[in-house]
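Peer 1: Predicted model follows, preceded by the sequence.
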Amino acid sequence: MFVHQVDEEVSLKLVDLGDAEELFQLTDRSRDHLRTWLPWLDHTKELKDTENYIKFSKKAYANHEGMNTVVLYNGKTAGVVGFNELDWTNRIAYIGYWLGVDFTGKGIMTRAAGALTDYAIRDLGMNKVDITAAEHNRGSRSIPERLGFTEEGKIRSREWLYDHYVDHIVYGMLKEEWEKLIR
């Protein structure tokens, strides 16, 4: 089981079916907050939906195609961060994340995404890490910006959010850039 202690407050644990209830409750409590930027909330209406997501995540991990972790903040489930995709041919890891409404503004996701960036480059041997965020989602965009990622461009109409399209900003971190930053 993958468990990574980021610091004294934050750790990452490979998502497992034992996390389903707590993760679903966090999603449900944060529904209004998350719905602004995440398209999957209308498909996560009951515990079984979260269980199906976890099964999908476990299969992706077993096939070396992705890796989703529960973000723990002082031992409490705070959200999810992971590799939505691992592109082994091009050595690119794509990070995605979300936090429950009660856990924002504490630097939790910046620390978690930084730890995953480091893991992708040092342990998985990736050459690049990508993070995309909706253009007007300042909270999400601030994470790669604080970590020193380079803004690489905009993908127009990248995602359908319930009743409209949103553009996404793409951020990238190359291996050699990360190695210079963490020295």
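Peer 2: Cool, got the structure. Numbers count the residues shown, from 1 in each chain.

Peer 1: going forward, measure contacts and count neighbours with C-alpha atoms only.
Peer 2: Fine.

Peer 1: I'd like to know how many residues surround the nearest residue to residue 77 once chain neighbours are set aside.
Peer 2: Closest residue to residue 77 in three dimensions, ignoring its sequence neighbours and counting by CA to CA, 6 or more residues apart in numbering: residue 71, at 6.0 Å. When neighbours are defined as other CA atoms under 10 Å, residue 71 has 29 of them.

Peer 1: Ok, residue 6 next?
Peer 2: By other CA under 10 Å, neighbour count at residue 6 equals 18.

Peer 1: With residue 44 as the reference, measure out to the closest residue in space to it that isn't next to it in sequence.
Peer 2: Among residues not flanking residue 6 along the chain, residue 115 sits closest, at 6.4 Å (CA to CA, 6+ apart). From residue 115 across to residue 44, the span is 27 Å (CA to CA, to the nearest Å).

Peer 1: And here is the other one:
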Amino acid sequence: MFNKNCTDKVTLRSIETTDIFDLWKIAFDGDLEWMKWNGPYLKDPVLSLEAFTKLAEERYVNNPFAAVVVYENQIVGQVFAFWEDGTLKQWLEFGICLYDQSTWNKGIGSEVIQCWITYLFETVPLIQRVGFTTWSGNKGMMKIGEKLGMVREAQIRKVRYYQEKYYDSIKYGVLREEWQ
């Protein structure tokens, strides 16, 4: 279990069972604008509370690679990380979802990701790189990667199809020595 103050307004902490309803409510029981930016080409379903609870209990609760984003004492999103290479555990990727639109374009995503990358490097001392993948339609995530000094490592052209248009898949990464 962890609790990491990123700034005076932003905290990352372990996801607890008692957070599941609040996460579901902001993610799926209201404004779904975030889904238009979080890999919409994957056509992820809008989850019921029951389905989300099952998913959260399996993947998020008691997982050191998952955390809620708390802004001004309110849960507004989550971050997570996963091993892209499975059991080899050398290639760590992460993601972020800020569900509440009122938190967008305020620098909160940058603060959260900066804090999360630091946490990941501290938690996994042997890992040499941390990164994320986005798509060329999500200018906000691309801007965050660049703002934090991450390297645009790959651009796979026209592989993400959304609203009758092709977009690029884009990977950002940072090495431990670049981060420190």
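Peer 2: Arrived safely, thanks for sending. The structure displayed is predicted, hence computed values, not measured ones.

Peer 1: Give me the TM-score for these two chains.
Peer 2: In this superposition the chains share a TM-score of 0.83, using TM-score structural alignment, normalised by the length of the second structure; 174 aligned residues with a CA RMSD of 2.6 Å.

Peer 1: Does residue 95 of the second structure touch residue 84 like I think?
Peer 2: No - the criterion here is CA atoms under 8 Å, and residue 95 of the second structure misses it with residue 84 at 12.0 Å.

Peer 1: So if I had to pick from those two, which one is more boxed in?
Peer 2: Between residue 95 of the second structure and residue 84, residue 95 has the larger neighbour count (other CA under 10 Å), namely 17 against 13.

Peer 1: By residue count, which helix of the first structure is the longest?
Peer 2: helix 47-62 (DSSP state H).

Peer 1: helices and strands around that helix, which ones?
Peer 2: With contacts defined as 3 or more CA pairs under 8 Å, 6 or more residues apart in numbering; DSSP states H and E, the packing partners of helix 47-62 of the first structure are helix 20-29, strand 67-73.

Peer 1: Just give me the mean distance for the last one relative to the second structure.
Peer 2: Comparing strand 67-73 of the first structure with its match in the second structure after superposition yields a mean distance of 0.7 Å (mean CA distance after the TM-score superposition for the first structure).

Peer 1: counterpart of residue 48 of the first structure in the second structure?
Peer 2: Aligned counterpart of residue 48 of the first structure in the second structure: residue 50 (TM-score structural alignment).

Peer 1: Going by neighbour count, which residues of stretch 93-104 of the second structure are buried?
Peer 2: 93-100 (16 or more other CA atoms under 10 Å).

Peer 1: Same check on stretch 144-156 of the second structure?
Peer 2: 144-145, 150, 152, 155.

Peer 1: what residue lies at the spatial centre of the first structure?
Peer 2: residue 97 (2.3 Å; CA atoms, centre = their mean).

Peer 1: and residue 155 of the first structure, how far is that from residue 33 of the first structure?
Peer 2: 24 Å.

Peer 1: Please apply the same query to residue 55 of the first structure.
Peer 2: 25 Å.

Peer 1: Repeat that for residue 57 of the first structure.
Peer 2: In terms of CA to CA, residue 57 of the first structure sits 23 Å off from residue 33 of the first structure.

Peer 1: Between those two, tell me which one has more neighbours.
Peer 2: Neighbours were counted for residue 57 of the first structure and for residue 33 using other CA under 10 Å; residue 57 has more, 23 against 15.

Peer 1: Aligned against the second structure, show me the partner of the more buried one.
Peer 2: Aligning on TM-score structural alignment places residue 57 of the first structure opposite residue 59 in the second structure.

Peer 1: which other residues reach the lengthiest helix in the second structure?
Peer 2: Determined from DSSP H, the single longest helix within the second structure is helix 108-123. Defining contact as CA atoms under 8 Å, 6 or more residues apart in numbering, one finds that helix 108-123 of the second structure is touched by 6-7, 10-12, 65, 69, 79, 96, 98, 127, 130, 144, 147-148, 176.

Peer 1: ok, now stretch 51-65 of the first structure?
Peer 2: Contacts for stretch 51-65 of the first structure (CA under 8 Å, 6+ apart): 15-17, 20, 66-68, 85-87.

Peer 1: The helix or strand hosting residue 158 of the second structure vs the first structure, average distance?
Peer 2: Element membership for residue 158 of the second structure, per DSSP states H and E: strand 151-162. Comparison of strand 151-162 of the second structure with the first structure after fitting gives an average deviation of 3.1 Å (mean CA distance after the TM-score superposition for the first structure).

Peer 1: who are the neighbours of that strand, in terms of helices and strands?
Peer 2: helix 139-147, strand 165-175.

Peer 1: tell me the angle it makes with helix 139-147.
Peer 2: 170 degrees (axes from the mean of the first three to the mean of the last three CA atoms, to 10 degrees).
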